[in-house]
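**Q** The sequence isn't on hand, but the structure is:
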């Protein structure tokens, strides 16, 4: 909760034995991640029986920084400073819109906006190895004018009903409705342009879910979240997950009844000795 920035995402999980719920009812696994530049790279998975924003608000109680998310309205319930939205999501809607346009793509607003977005993504890719201050400067000079032009084109097209398909209209509406959140990254060099890190983190859970299909109980789902937290946090710190788990079990053997903050600090994946042993 002391981090200045937190990524968030969520996906479904089927859990058996939930009180008052059918076994086929959807439950959710949430992931909360620190940014790449964090001194403590961490990926936390949290099981809940629903997708309501109250679950994210409860987990993130005390957080006052910037949330990096998609446009799911549930995150509005979190008490936070700002919310940075994902340009990759906006781009996907325009890619989908082009699939439904049979005429010359260059005549469509979706095509024009998509080309403009790709220019911004191209610039942003080159800024990833720059410092925070350098990114902020370059974003203002090179990306902001392109972003502002995107919204001018989008609003003009919406006002004139200049779309060819419903998908194109939907893409325009998504873009305009989320203008404030999509512009947040321009003000802070540590804020990414997309929520892709959280999506990649939760993808490992989604892939695994194809094999094990469901959790046999709420306790099992919580344990599943703990295990994914350990493995993904190890990967985020450049560790080999198997070696890290083996190391932790050895270090904590016989100490489970007397765990202290000091003992736990010694086995955190960002600890220097841990990285030497498990990197």
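**A** Received the coordinates, thanks. On a predicted model such as this, the values are computed, not experimentally measured, just so you know.

**Q** C-alpha from now on. contacts and neighbour counts both.
**A** OK.

**Q** which residues are contacting the helix or strand where residue 201 lies?
**A** Residue 201 belongs to helix 196-212 when assigned by DSSP states H and E. Helix 196-212 has contacts (C-alpha atoms under 8 Å, 6 or more residues apart in numbering) with 7-11, 13, 31-33, 43, 86, 88, 228, 232.

**Q** Check stretch 231-248 too.
**A** Residues from elsewhere that reach stretch 231-248 (C-alpha under 8 Å, 6+ apart): 41-44, 201, 230, 267, 269-270, 274-275, 277-279.

**Q** rerun that using 7 Å as the cut-off
**A** 41, 42, 43, 267, 269, 270, 275, 278, 279 (C-alpha atoms under 7 Å, 6 or more residues apart in numbering).

**Q** Which one (most neighbours) among those?
**A** residue 269 (28 neighbours; other C-alpha atoms under 10 Å).

**Q** want to compare, so here's the second one:
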């Protein structure tokens, strides 16, 4: 995202960032999607936003998240990011070499495919059932993948695509495999990736926000729309309802008065998505 003129100390066409936070778990009771504009990618922004948070926090391998790890905030890795590294390594190979089923990238990708196939099987199970089956079936596959990475890391160059993929997986291993410790944790954070995609697509259409104020407004609007979608509400109708009913509260109201406008409290008033 680029800002087109100087405001609040931001230089012309400077790069800025949209952070995304989303409630986790396989079936969160109240799905929430929040976008936050920030001028930089510094991990301090996430630390400030998540101050007081306790639980599992699923993130990619960005080093800025490491400072968030604590006894109460447990980082969980994203297996899709690790898999993507090997997919990139496969695409970096000459076309003929990609057909070699015994190649390093191909071998690793088959392991990821097996892990994801298990997750598909476990999708509709209870949290406890998913945990037990992950321990029984996923854990051995993960142990085999780790052993394979350890055996092959010395055979690859650090700057080679396959070398980067193996080293990323080894370095992130503890967080990548943490999902099998709790049946409510996802194998990856693709749900958040799906919610950031509409903003990325939109950004390509409008090219940039002109000011930080506009970027903040975009973050607010996208938060409302995507949270409505996550709760299976028609976003246009939800926004229309908010703009019609919120002014009726007047200028002075208790914060609790806003609870009635949360998406999960409006399922009988707002039509669902088709």
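**A** Sure thing, it's come through. Predicted model, so just to flag it, every value in this text is computed and none were measured.

**Q** Post the TM-score for the overlay when you can.
**A** Taking TM-score structural alignment, normalised by the length of the second structure as the basis, the two superposed chains have a TM-score of 0.91; 265 aligned residues with a C-alpha RMSD of 1.8 Å.

**Q** on that earlier part again, any chance of TSV for the contacts of stretch 231-248 of the first structure, columns secondary structure and distance to residue 130 of the first structure?
**A** As requested, those are arranged in TSV below (DSSP: H, G, I helix; E, B strand; the rest coil; distance: C-alpha to C-alpha, whole Å):
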residue	secondary structure	distance to residue 130 of the first structure
41	coil	19
42	coil	22
43	strand	24
267	coil	31
269	coil	26
270	coil	23
275	helix	25
278	helix	29
279	coil	25
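
**Q** now those residues as TSV including distance to residue 72 of the first structure?
**A** Formatted as TSV, these follow (distance: C-alpha to C-alpha, whole Å):
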residue	distance to residue 72 of the first structure
41	24
42	22
43	20
267	35
269	31
270	31
275	36
278	37
279	36
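
**Q** Nearest to residue 75 of the first structure among the residues you listed?
**A** residue 43 (17.9 Å; C-alpha to C-alpha).

**Q** Now check that closest one against the second structure: what is it aligned to?
**A** Matched by TM-score structural alignment, residue 43 of the first structure corresponds to residue 33 in the second structure.

**Q** same question, residue 17 of the first structure
**A** Aligned partner of residue 17 of the first structure by TM-score structural alignment: residue 6.

**Q** which among the contacts of helix 196-212 of the first structure end up buried?
**A** The neighbour-count criterion (16 or more other C-alpha atoms under 10 Å) marks 7-11, 13, 31-33, 43, 86, 228, 232 among the contacts of helix 196-212 of the first structure as buried.

**Q** And the nearest residue to residue 8 of the second structure once chain neighbours are set aside, how far from residue 192 of the second structure?
**A** Nearest non-adjacent residue to residue 8 of the second structure, counting by C-alpha to C-alpha, 6 or more residues apart in numbering: residue 212, 7.5 Å away. Plainly put, residue 212 of the second structure is 23 Å away from residue 192 of the second structure if you go by C-alpha to C-alpha, to the nearest Å.

**Q** Pick out whichever of these two has more residues nearby.
**A** residue 212 (22 against 18).

**Q** could you list every residue that touches the spatially closest residue to the match of residue 43 of the first structure that is not a sequence neighbour?
**A** Excluding its sequence neighbours, the residue lying closest to residue 33 of the second structure (C-alpha to C-alpha, 6+ apart) is residue 22, at 4.6 Å. Neighbouring residues of residue 22 of the second structure by C-alpha under 7 Å, 6+ apart: 32, 33, 34, 192.

**Q** Counterpart of the residue nearest to residue 8 of the second structure over in the first structure?
**A** Going residue by residue (TM-score structural alignment), residue 212 of the second structure aligns to residue 218.
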